[in-house]
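J.: Take this sequence and fold it.
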Amino acid sequence: MPLDPHRVLAHRFQPVEQTYGPRDAMLYALGIGYGRQTPSAAELDFLFEERLKVPPTFAVTLGFKSIRDENLGIDFARVVHSEQQLILHQPLPPTARVVCHLRVPRLVDRGADKGAMLYLEREVRDADSQALYATSTMVSYCRGDGGFRAEPEAAPAAMSVPNTPCEQAFDATLPDNAAFIYRLSGDYNPLHVNPAFASQAGFQKPILHGLLLLGEAGRLALGAYGGHAPERMRSIQCRFTRPTFAGDAIEVGFWRLPEDPLGEPDTLALAFRVRVPLRGETALDNGLVRFRAS
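T.: Predicted coordinates:
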C-alpha cells in the first residue's frame, strides 16, 4: 500500500536530548575496532579518558530514534536501512548534552513494485549553545510503500567507486561479539543478536549493524588519511548492499579521488568499498569520505 507523502513530510518529531560522556565515546570506539589489536599511541587517544578524542562517526548514534516509533503509515516489516550520510561541522567533545532535531526532507517514489526511499535527517546540536556538531541522514528503503506519485522517480545517483585497483586496502576480522558491543551504543534491534528474530526476517543468523561497518571504514580512513585527527573529517557516506556476520573477514579499500565531488577546496576525497572476499560479496559500496587538507 502506498504511503501518504504529505503525512510523512509534514510529520513533526519531538526533539531528542541525550547526555554522553567519556565512557560512551570509548565504548563506541571499541565497537568500531579500536583496541582490537594493541593500539598505537595515536589510537590510544580514542580509548584513554585522560586525553580522549571522539571518533567522528560516533555522531550517528546520538539522538537515535527509529521511525518505527512514529505513526507514519509505513510497512515497517519491509523497511531496510539502505544508505547513510554524515556531515561533521565541528569535533564532538568527550562530554556533552546534545539535542537532536529530526525531519523527513525528502521522499523518492520508485514505483508501486519497487518501493520508496525515505530520508530521515537528524541535526545534532549542543543543548546549551545550540552549536551544530553534525548532520546525519539515514535513508530507509521502504519496499512496500511505493506508488504514491503519478510517475515513479529515478533513484538519486550514488557515488561511483573507480574501476581500478584501490590505493590502499585494509583487512579486518569482525569478532564474534561485534554486535553485542556495538548495540550498547544505542541500536538494540534484535535482528543483530537474536537468532529467532533474524530467522523470521529471512536471515540464517543475526546480521551485523550496517553502521558498525561505516564506523570501521571511518576509523581506518581517519588513521590512514586524516592523521587520527577528528577535526579533519568533513563527511562520510555509503550505501549498504549486503549483510555481514560475526566472524566475517572483510577488506576495506580506498581510492584517492583527483578532486572533491562536492567541489570544496582544500579537501582530500576518497572513495571506499567494503568487501567480504570469502563470499565474493560487496557489503558496503558507493562510499565517500572527505577530509580537510592538512
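J.: make it CA atoms for all contacts and neighbour counts henceforth
T.: Noted.
J.: Mind listing residues that contact the strand ranked longest in the chain?
T.: Determined from DSSP state E, the single longest strand within the chain is strand 96-111. Strand 96-111 has contacts (Cα atoms under 8 Å, 6 or more residues apart in numbering) with 5, 8-21, 62-63, 115-128, 146-149, 151-155.
J.: Show me which residues of that strand are buried.
T.: By 16 or more other Cα atoms under 10 Å, the buried positions in strand 96-111 come out as 96, 98-104, 107-111.
J.: again, but for stretch 165-177
T.: By neighbour count with 16+ other Cα under 10 Å, stretch 165-177 contains the buried residues C166, L174.
J.: Show the end-to-end separation of it, please.
T.: Using Cα to Cα, to the nearest Å, the end-to-end distance of stretch 165-177 comes out at 32 Å.
J.: Could you double-check that F254 sits in contact with L270?
T.: Yes - here F254 reaches L270: they are 6.2 Å apart, a contact under Cα atoms under 8 Å.
J.: ok, the two, which is more surrounded?
T.: Taking neighbours as other Cα atoms under 10 Å, F254 and L270 compare with F254 leading, 27 against 24.
J.: re the thing from before, what subset of the contacts of strand 96-111 is buried?
T.: Using 16+ other Cα under 10 Å, the buried ones in the contacts of strand 96-111 are 5, 8-9, 16-17, 62-63, 115-127, 146-149, 152.
J.: In helices, which of these appear?
T.: P5, V8, L9 (DSSP state H).
J.: Name the nearest of these relative to K205.
T.: Nearest to K205 among those is V8, at 32.7 Å by Cα to Cα.
J.: mind listing what the residue positioned nearest the centre of the chain touches?
T.: Closest to where the C-alpha atoms of the chain average out (Cα atoms, centre = their mean) is L211, at 4.1 Å. By Cα under 8 Å, 6+ apart, the contact set of L211 is V60.
J.: Please provide the structure for the following sequence as well, for comparison with the first:
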Amino acid sequence: MLDYDRLRNLSLPEVRHQYDEKHTILYALSVGLGQDPMDERQLDYVDHRRDLVSMPSMAVVLGYPGLWLAGVGIDLSRVLHGEQDITLHKPLPVSGIVIGATRVTDVIDKGAGKGALIVSEKRICLEETGELLATTRNTSFLKGYGGFGGPSGAGGAPHAPPDTEPDFVVDLGTRPEQALIYRLNGDDNPLHADPESAKQAGFDRPILHGLCSFGVICHALIRVLAKYDNARLKSMKLRFSAPVYPGETIRTEIWQCGSFRSRVVERDVVIATNGLATFGR
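T.: All right, here's what the predicted structure looks like:
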C-alpha cells in the first residue's frame, strides 16, 4: 500500500547533469530527427558541423532523477506514463551543466481495486547562474495501488481539441531498435528492452518509452507550427492513452491553434490525446 505522507514529503536529491553536443545529438537521433538526410532543417539538430540547436523536448531527460519510484517500493511493471507537460523558459543550451530538482506535487487515490496517480515536477536550472531553463510535469499511473486513503482528485479538466478537421497531418516513423537507442538518454526501464519484463507488464513485446513518443510528437509540432525553429515552442502537454511498439508510425493531427492528438497508423490506435502546444513568435 502507498504511504501517502511519505510520498508527499519525499525529498529527492538534486541531479547535477553535465552534457555536451554529442548528448544533444544523441537525443535528437533517438526521437527520429535525421531520418530524412535531404531535410537540412533536421540536420541542424544532428550535425555538429552546423550551428547546432536542441530539441525542446530534451528537457525531459536533463537532470533525470532515475527510476526513483522503485526506490519507494513501487513495482515498475505496474507503472504507466499517464501525462507529460513541459514549459520552456528559454531554449535549451546544446551543452552545459544543469541542476534538475524533482519533487512530488500530488498523490491521488483512484479507489480500491483501481489505481493511483503520482504527479512530479522537475525544475531545470543552469548550475552557473541558477537561471531557470525548463519545468516538466509528469503524471504516473500506478495500476492496483488505489485504496490507500489519499485524496481522490485534483487538477483541472484536460484540454479538449477542436471539433473540426485538423489543419495538418504529420506521419513520422519509428525504428525497430529505437527504444534501445532512446535508453541511452538514461531511462533504462527493462520494460523497453527485455521481452520478459514487457510480458510481466502485460505487453506482447517491449514498448517504446512514452517520452520517446513525446519527442516524436514534438518533432511533428515544431515541423509544421514553427518551421523547425526550436526557440518558438513555449509549452507542450498531452495525455498518453496507449503504447507504441518500436517500428510503428506515429501520425500526429495538428490544429493551427496548437491542439493535437496522435495515433499509431498500423493499428489505428490513439496513443496521445488532449494535446496542446503553445508557440511564440
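J.: The lengthiest helix in the second structure: which residues count as buried?
T.: As assigned by DSSP H, the longest helix anywhere in the second structure is helix 210-225. Neighbour counts using 16+ other Cα under 10 Å place 210-225 of helix 210-225 of the second structure among the buried residues.
J.: what's the answer for stretch 176-191 of the first structure, then?
T.: Taking 16+ other Cα under 10 Å as the criterion, stretch 176-191 of the first structure shows A178, A179, I181, Y182, R183, S185, D187, L191 as buried.
J.: Distance check, the second one against R232 of the first structure.
T.: Put plainly, it is A179 of the first structure. Going from A179 of the first structure to R232 of the first structure by Cα to Cα gives 28 Å.
J.: can you check the third one too?
T.: Noted for I181 of the first structure: a distance of 27 Å to R232 of the first structure, by Cα to Cα.
J.: Do a quick rundown of the strands in the second structure.
T.: 15-19, 79-88, 96-109, 115-126, 132-143, 168-173, 233-240, 249-254, 259-264, 269-279.
J.: Just put these in TSV and tack on distance to S197 of the second structure.
T.: Shown next, in TSV, are the strands of the second structure (distance: least, Cα to Cα, whole Å):
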stretch	distance to S197 of the second structure
strand 15-19	27
strand 79-88	12
strand 96-109	26
strand 115-126	20
strand 132-143	16
strand 168-173	25
strand 233-240	20
strand 249-254	24
strand 259-264	23
strand 269-279	21
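J.: Out of those strands, the one nearest D36 of the second structure is which?
T.: Going by Cα to Cα, the one of those nearest D36 of the second structure is strand 168-173, 10.4 Å.
J.: quick one: that closest one to helix 210-225, angle?
T.: 140 degrees (axes from the mean of the first three to the mean of the last three Cα atoms, to 10 degrees).
J.: Contacts for strand 168-173 of the second structure next, please.
T.: 32, 216, 220, 224, 247-256.
J.: Surely L174 of the first structure and E216 touch.
T.: No - in this structure, L174 of the first structure is not within contact of E216 by Cα under 8 Å, at 9.6 Å.
J.: Spit out the residues that contact these two alike.
T.: Residues touching both L174 of the first structure and E216 (Cα under 8 Å, 6+ apart): none.
J.: picking up where we left off before, from the contacts of strand 168-173 of the second structure, keep the buried residues only.
T.: Buried among these by 16+ other Cα under 10 Å: 32, 216, 220, 224, 247-255.
J.: just those residues now: which is nearest P56 of the second structure?
T.: The nearest one, if we look at these relative to P56 of the second structure and count by Cα to Cα, is V216, at 11.4 Å.
J.: Spit out the contact partners of the closest residue to the closest one other than its chain neighbours.
T.: Leaving aside its sequence neighbours, V216 of the second structure sits nearest to V31 (Cα to Cα, 6 or more residues apart in numbering; 5.3 Å). Residues in contact with V31 of the second structure (Cα under 8 Å, 6+ apart) are T174, Q178, Y182, C212, S213, G215, V216, H219.
J.: Check the gap between the fourth one and S120 of the second structure for me.
T.: By that I understand C212 of the second structure. 18 Å.
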